[in-house]
Structure formats: C-alpha cells, structure tokens
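Peer 1: Let me see the structure of the following:
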Amino acid sequence: MSAPVDDLSTAAAEIATARKDMLRIATAGSVDDGKSTLIGRLLYDSKAVLEDQYEAISRASRGDHVDLSLLTDGLRAEREQGITIDVAYRYFTTPRRTFVLADTPGHVQYTRNMVTGASTADLAIVLVDARKGMLEQSRRHAFLAALLRVPHLVVAVNKMDLVDWSQDVFTAIRDEFTAFAARLDVPDVTVVPISALAGDNVVTPSQNMPWYDGPSLLHHLEEVEVGSELVHTGLRFPVQYVIRPQSDAHRDYRGYAGSVASGVVRVGDAVQVLPSGLTTTVAAIDGPSGPLEQAFAPMAVTVRLADDVDVSRGDLLCPVQDAPTVTQDLEAVVCWMTDEPLRDRRKLVLKHTTRSVRAIVKSVHHRLDVNTLDHDVEAGELGLNDIGRVTLRTTQPLFVDDYARNRATGRFILVDEATNATVGAGML
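Peer 2: Below you'll find the model as predicted:
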C-alpha cells in the first residue's frame, strides 16, 4: 500500500522537525588542506570548546595563531606527522542544529577511512587549498562523495588569506570543480571561500572578501535541508530481532524489532514479508515511549503483525506493490580496503542490512581511475583503496535496491571469513 503524497509530506516535515537538530557531515580533501583546523574553528566559534581545552592548545601552539587543529588531531601519530589518519567524530551544536562531524583522512593511504566517514553523511565538505587548486585527492574524495550518494557537497576553498583574498583564484577553482562535479552527477554543489586559520567566512561573513555575496559556511550548514529523501522512498524495514516475552502477562506477544531504513509504516498498512512473500497487515507499532500510529526512517521501533507468519532476523518488511529485488547475483561498485587484492573466486561474508550471507567473487570487471573516470578493464583485481565494478554471487537471496534509489538497501560490506575484518564496501 503506497502512502498518499500528503502523508509523505507530513512525515517529511516531522523528520525535519525531529532532525532540525542533526546534520551528519564528512570532511575530506588532500593532506594539509586544513580540515582539522576548520573543524577546530567550528568547535571554537560555536562555543563547543571548554576554557581549559583552549588554554591547553594555546600553550601547545606555535606562531601567531592558536593551532585549532590540535582539538581534533587526537592520535599521537597524527600530531607528529601533522596529518589525520583516522576517522575522528566530533559533535557541536548551534541554536538551529546539532552537528555530527566526521574528520576523515586526506592521505591516499587512508581513502578507505573516508568511505567509512561519508557512508552515512548528509553533507560532505571537500577542502581545497587555494594555493594548490584541485589535486588528485580532491577529485578522489569528490568522486567518493558522489559514489556514496551524499546528497549535498560543499567545496571550501581554504587559505584564501595566502592568496591575498583573490577573487580570480577562487573563481578558477570554483569553475574547475563545478565542471568536474557535473561529470559525477552531483545534485547540489556549493562553493565557499574561507580562511579556517583566521576564521574568515567560516561562521561570520568575511570583510576581506567583499566580492563574495554567498552565505558563510556555518550558515549554509544550518540551512541545508536533509532527511526528506528517506521518507519519499518505499518502506524498507529489516528485522533485527524477534521479541517473544516469556512472562504469562505477555505470552501472546510477538514483535519484530528494527530500524525503519526508509519510508513510512502505519498501523493497518498491508506489508509483504521477504523472502517468504507472505502478506499481512501491521497490527501495532511500539516505540520507546509506547504505542505509535506510524513510524518513519530512521526510527527504531517494534512492529506487530496481524497474522502469525514466520519472520526471522534478516527478513524484510516492505509494501506489497513496491518490493525490492530479490536476487543472489549482485552487480556492485566496490571500494577495497585491505592489502590482499580482491580477485576472482575469492570467498567472503557479505553483510547487507541485518542479513549476513556467504558470497563468492564471480568477476572483477574493471578498476576505476578516479582522476579521469576511465575504466581499466585489464586490471583483473582491486588493490588497497582501489574502486571497481564487481559481480558477486551469494549463497542466499538478498533484498536489494539500486544504491541511487535507496542508500540503506543498496549498500553492503564485505568481511574476511578468517579474520572477521571488514575488507570492502559496496554500492549496488
């Protein structure tokens, strides 16, 4: 049963209200473009830094400016090398919104960490050094953001103070990046000139760049719209756990717990259970605070069904008329994250929503050159940080959508059977 457009709009408005609150951001860019300094500036200017923290980094700083990057470069190796090599999550708030910010690595060696940080992001900030312009890693991270279908992309042209606040330098970088983004089919690109070290145009408009009439970076982050795309996609409810209380008072209770991956579910809706294909209706929805009439992504709820059908962990509830594809053959773009190459016939564990199955690599079709976007069909394998197109065969059927349509059911991770380490991430 498809939800009326008005109901979807209402649910989208509820998400906007519930998440006015939250924007998930991933920062990326080449080494030493100033990501950690920018995050430190956002933390400091939004009053998220305690006085003793600021005093500590002031004592540790050298030169005329306080080194705000010390707020985020927490690993000793990072401080010694002056680069970020891990994904560091930071939180800060303004009166309009709460931000969850993933500071992802700029070095090519840690591209896989950038994939991790951006996989759940609503917006990606790619920093570009105004002195250097577009570099290989700038293109790589923009491509990854587009590949991961991050809805909004912001290009922060940093260190404008080192190019004398030149409008020509900014315009050249903006035009080059916009042309590159057009090839990636990025839906929303915003380019902002900033100086993270001095704070120009990060929170407040800069007096040094009167030729720029757009919003400051933080103002844009506060105003960008997020969340509605989750509602306007069909219902996908992967079952995480079956609840069967043993007490006499609740002997007849059977609920299916999980998070709504996309869409809206309401009491009375007709739903289909995959893989069995059996149909039933939603009898009740239980939330953390009691019964609900409806639930929408990304709420965690327990759904009760009108009929006693067989439902287990890894099964999926979806609309009768809008079901995902049920298949054992997957065509995917894979980002490989380990030293041992991905080759044909390799066996792995594939985790998709709440379902884990064994899989075998049928074919590595090509490796992608992220600079030219050309396909290397002679590669035959994917090495560390490589991205390419792969065909997989699973031992059990999965319930999938194209990643472009649904990020929740269009993605998966690959796990090494022997070590249980995550070795790859894929988009269908």
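
Peer 1: alpha carbons only for contacts and neighbour counts from here, please
Peer 2: OK.

Peer 1: Not counting residues beside it along the chain, what's closest to Val49?
Peer 2: Leu43 (6.1 Å; CA to CA, 6 or more residues apart in numbering).

Peer 1: Which helix or which strand is home to Gly214?
Peer 2: Using DSSP states H and E, Gly214 sits in no helix or strand.

Peer 1: repeat for Ile57
Peer 2: helix 51-60.

Peer 1: Please generate a structure for the following sequence too, so the two can be compared:
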Amino acid sequence: MTAPLTPNLTPSESGNSAKSLLRFITAGSVDDGKSSLIGRLLYDTQSIHSDQITAIQQTSAKRGLSELDLSLLTDGLQAEREQGITIDIAYRYFNTEQRKFIIGDAPGHEQYTRNMVTAASTADLAILLIDARKGVVTQTRRHTYLAHLLGVNEIVLAVNKMDLVDWRQDIYQTIRYDYLAFAASLGIEQVCTLPICALEGDNIVHASRSMNWYDGPTLIDYLNRVSAHRDRSENPLRFPVQRVARVKLGNGVAIENNDLNTEFRGYQGTLASGTLVVDDEVLALPSGLAAKIKSVKLANQSLPHAAPDLSVVVELDREIDISRGDMLVAKNDLPETVREIHADICWLSEEPLNTRRKYLIKHTTRTVRCLFSDLQYRVDVNTLQKHLKPSDIVMNDIVRVELKLQQPLFVDHYAENRVTGSFIIIDEATHATIAAGVIV
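Peer 2: Sure, this is the predicted structure:
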C-alpha cells in the first residue's frame, strides 16, 4: 500500500504546559458529510455536553433514524436543518490533551462561495471531503482553489463514505492520485490523504477495523501533530496603531484626557507580525521618523517584548506625530507604501460592483477611499478558467482587480503576511462590507 504523503509534523506537544491552537475548516460538496465529520470529532473526543447528546437523540428519533445524527451539532440554522445542508459557517471548539481547535464548517454550494472565503481567511488547515462514490468533483477543485488563494496550504483530503464502496482500497487510491495531480497543478505541496467513514467513525478518532490496508494516521492523530499556523513573529515588525492613549497620573490613578502635555502617551494596537522589543528602533509610517521602544504594556503589566496577536500599548522614547491608521515597522525591513493595489477579491454583496463609484478600503487600522481602476479577469472557480475584462462583478465572483487609493497604504504581499496583505471593501453609504481581498 502507498501511504499518505508525509505530513508536515512537529514533535508531540503533550509535554508542553501551554496547548497550541489549530484553526481549520471543512469543505466539500453537498452531502459529502462535513457536518457529520465535525459531529463525529466532537462526539468521539468527548467534547459534547450530555444535554446536547439528549437533544440530538430526540431529534434523530423524530426523524426515524436508528443512529445519532451528529450533523445536528453544526447545522444550527433552522433553514439548514429543514434542507439538510449547511448554508452558513458554523464554528465549534474542542480540545485534546495535545491541542486546542477551532473548526469552521464551510458551505458546499457554489452560491455560498463568500462564506467559504470568510471561513478560510483565518484557517491554518483545510479538510476537504470527497464522497468515495463520486471522486474528485467540481466543488472539490473549487474549494481547493479558494483555500490555496487564501494561503491555506496544509490540506487534508478525507475520502468519506468508504462503507458505501465496500471499503475498497483501489477506489481510494484512484481518488487520491486524481486529487494529488490537481493539487500539484496549483502548487500545493502539503497534502495528507486518508480514507474515512464519518458516520461510523472509521479513522476519525479511532483506527478503522474495516480498512486494515490503511496504515496511516487517524484524522485526530494528524490534527494533533501537524504544524500550526506559520510563526508570524519571524516576519518583519508590523504594528498598526488603533488608538493613541494619552494619560496623566492623579493620586496614583491613570486618568485619560486629551491634553497634549500629559505624562504618558502610548499607542494601542494588535501586533500583526514580528516582535516588539524594548529598546529596539522602529519607524513610524507615513512620517518615516525613527524612535526607540521605551515600554510595552499589556494591561498593567510591562513586558520586555510582545509576540503577534497580543493587544498592547507601546510607548516611544520621543514624541512623534502618530495617529490611528499609522504603523510602526521594522527600520530595516519596510512594507511597501502604495497608492495602487493589485489584488484578488471576492465580491460579497448582493449589489453588483459599480466601477464609477468610490468605495472605502480598510487595511489593518487604516481606512482610505479607493476606486476600481481595472478589472483584469474573473476566475471561474469551477473550471479555473480566466475570463478577461469582465463587464460586471456580482456576489461570489473572484476577480483580479487594480485599485487606486486616495491616500497611501503600507502593505505586504498576502503570501508573506496574511494580516498586512489583506483588506476589506466597505460601501461608504451603508457601511456594509461588500468585498474581501488579498494583495498579490
């Protein structure tokens, strides 16, 4: 038997005091068993409360089912339960001894592409389900393309419903080879494939007794050990300023005010990448002025350094004119300062794009006006064909565009930094988010 591709694994974390976090999504065609897979993961890892199990038992009995319908754990919307499909993103959380998990169950229907994009934007890994009776289908290619577009390059191919093909190894291997060839054409290198039966739990948490020809990991074994999200602390420093905090001390109490002659001025924000280290020199953009980090504070605690995703207050050793939307960056590794962006966007709004209108683009904490100056091509996510110079853009379309900006942004390519390489488009009149994009 040919084993699955060697996954990108890290040493067991069972000896670590702090558990790492893995965010992943499930995707696939309608009825491939995404919700059932998540339900099985939660059930077999004993992550379900007794009252939830009781409710599922009652609902399953009303439907005349002899087994628990574990998909009810994720298909929470009434419309989903009535149709038996997933139409929104359902997030679930569970733990094992090794790791914490956040699961996003993405819709399978083409008309919910925008939901898939939303789910994948924060994911470290994607589990793509395939019905063993159907093999690689259009939705498989579509979801793989979208995951790859959004930088999710750790893929698990789960060939589900193996019980319905008599647990046949040759069927699994044919599907495996077909998918690996397609993934390779997109440049995806990390793929783990495994045969499963979500309904009965084969190779989910417990090894299958019906497929003794498979000697690879179970799904939970793989999820426990695969590398989590890329370490953004190794990327160049990017600290978008969300708020300027001015405080003074009165009788030992910090009191906020707007007086410029205060004793303390700090810059609040969430570190996007790199490491904030006391005494390191940084540049403030757009001014380009340099200063040293005097202190880094988390709540009332002073830190010698801060890692990505921490929301902190940074104090500099000298006063610089900095406001919301500015960015502190590494002095010797600057982002691009641009007034024009080339990006792939997913149109989220039911209202089509109007290229004669100006919109708002929100990038990190900075919001500026923009104009769609060029629509280069629209991607048919079913066939991956590119349609040049589309005349209109409607909901769920994936389009390569050129944007002109009224003021500069400080950006990186999405492949290098998922935070400073992404943005959303906002309708200035309604304040609705109408598109999401990645900088290419």
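
Peer 1: Just give the TM-score of the two.
Peer 2: Superposed pair, TM-score by TM-score structural alignment, normalised by the length of structure 1: 0.93. Supporting alignment: 414 aligned residues with a CA RMSD of 1.7 Å.

Peer 1: hmm, back to that, neighbours of the residue nearest to Val49 of structure 1, just the number please.
Peer 2: Counted with other CA atoms under 10 Å, the neighbours of Leu43 of structure 1 add up to 20.

Peer 1: Phe92 is in contact with that one, correct?
Peer 2: Yes. Here Leu43 of structure 1 reaches Phe92: they are 6.3 Å apart, a contact under CA atoms under 8 Å.

Peer 1: circling back: which parts of the helix holding Ile57 of structure 1 count as buried, going by neighbours?
Peer 2: By 16 or more other CA atoms under 10 Å, the buried positions in helix 51-60 of structure 1 come out as 54, 57.

Peer 1: do the same with stretch 64-75 of structure 2
Peer 2: Result for stretch 64-75 of structure 2 [16+ other CA under 10 Å]: buried residues 68-75.

Peer 1: Figure out how far that stretch is from the centre of its chain.
Peer 2: 27 Å (CA atoms, centre = their mean, to the nearest Å).

Peer 1: repeat for stretch 425-437 of structure 2
Peer 2: That offset, for stretch 425-437 of structure 2, works out to 20 Å (CA atoms, centre = their mean).

Peer 1: got the buried residues for it?
Peer 2: So stretch 425-437 of structure 2, judged by 16+ other CA under 10 Å, has buried residues 425-427, 433-437.

Peer 1: mind putting these in a markdown table, secondary structure and distance to Leu310 of structure 2 included?
Peer 2: As requested, the buried residues of stretch 425-437 of structure 2 are exported to a markdown table (DSSP: H, G, I helix; E, B strand; the rest coil; distance: CA to CA, whole Å):
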| residue | secondary structure | distance to Leu310 of structure 2 |
| --- | --- | --- |
| Ile425 | strand | 25 |
| Ile426 | strand | 26 |
| Asp427 | coil | 30 |
| Thr433 | strand | 25 |
| Ile434 | strand | 28 |
| Ala435 | strand | 27 |
| Ala436 | strand | 24 |
| Gly437 | strand | 24 |
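
Peer 1: returning to what we had before: residue range in structure 2 corresponding to the next helix-or-strand element following the helix holding Ile57 of structure 1, please.
Peer 2: Counting by DSSP H and E, the next helix or strand C-terminal to helix 51-60 of structure 1 is helix 76-81. Using TM-score structural alignment, helix 76-81 of structure 1 lines up with residues 78-83 of structure 2.

Peer 1: how much does the matching stretch stray from structure 1?
Peer 2: Stretch 78-83 of structure 2 differs from its equivalent in structure 1 by a mean of 0.4 Å after superposition (mean CA distance after the TM-score superposition for structure 1).

Peer 1: For that stretch, what is the distance to the chain centroid?
Peer 2: For stretch 78-83 of structure 2, the distance to the chain centre is 26 Å (CA atoms, centre = their mean).

Peer 1: which residues touch it?
Peer 2: 72, 75, 86-87 (CA atoms under 8 Å, 6 or more residues apart in numbering).

Peer 1: so which pair among those residues is furthest apart in space?
Peer 2: Leu72 and Ile87 (13.3 Å; CA to CA).

Peer 1: before we move on, back to that, turn the contacts of stretch 78-83 of structure 2 into CSV, columns for distance to Asp202 of structure 2.
Peer 2: As requested, the contacts of stretch 78-83 of structure 2 are arranged in CSV below (distance: CA to CA, whole Å):
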residue, distance to Asp202 of structure 2
Leu72, 19
Asp75, 22
Thr86, 23
Ile87, 26
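
Peer 1: Can you tell me which of those residues comes closest to Gln173 of structure 2?
Peer 2: For these, the nearest to Gln173 of structure 2 is Thr86 (28.4 Å; CA to CA).

Peer 1: what sits against that closest one?
Peer 2: Counting by CA under 8 Å, 6+ apart, Thr86 of structure 2 has contacts 30, 35, 75, 80, 105-108.

Peer 1: quick one: which two of the buried residues of stretch 425-437 of structure 2 are the most distant?
Peer 2: Taking CA to CA, no two of the buried residues of stretch 425-437 of structure 2 sit farther apart than Asp427 and Gly437, at 14.5 Å.

Peer 1: Look up the closest residue to Lys259 of structure 1, ignoring the ones flanking it.
Peer 2: For the record, residue 259 of structure 1 is Ser, not Lys. Distance criterion CA to CA, 6+ apart; nearest residue to Ser259 of structure 1, sequence neighbours excluded, is Ala300 at 4.1 Å.

Peer 1: Looking at structure 2, name the residue matched to the one you found.
Peer 2: So Ala300 of structure 1 corresponds to Ser311, using TM-score structural alignment.
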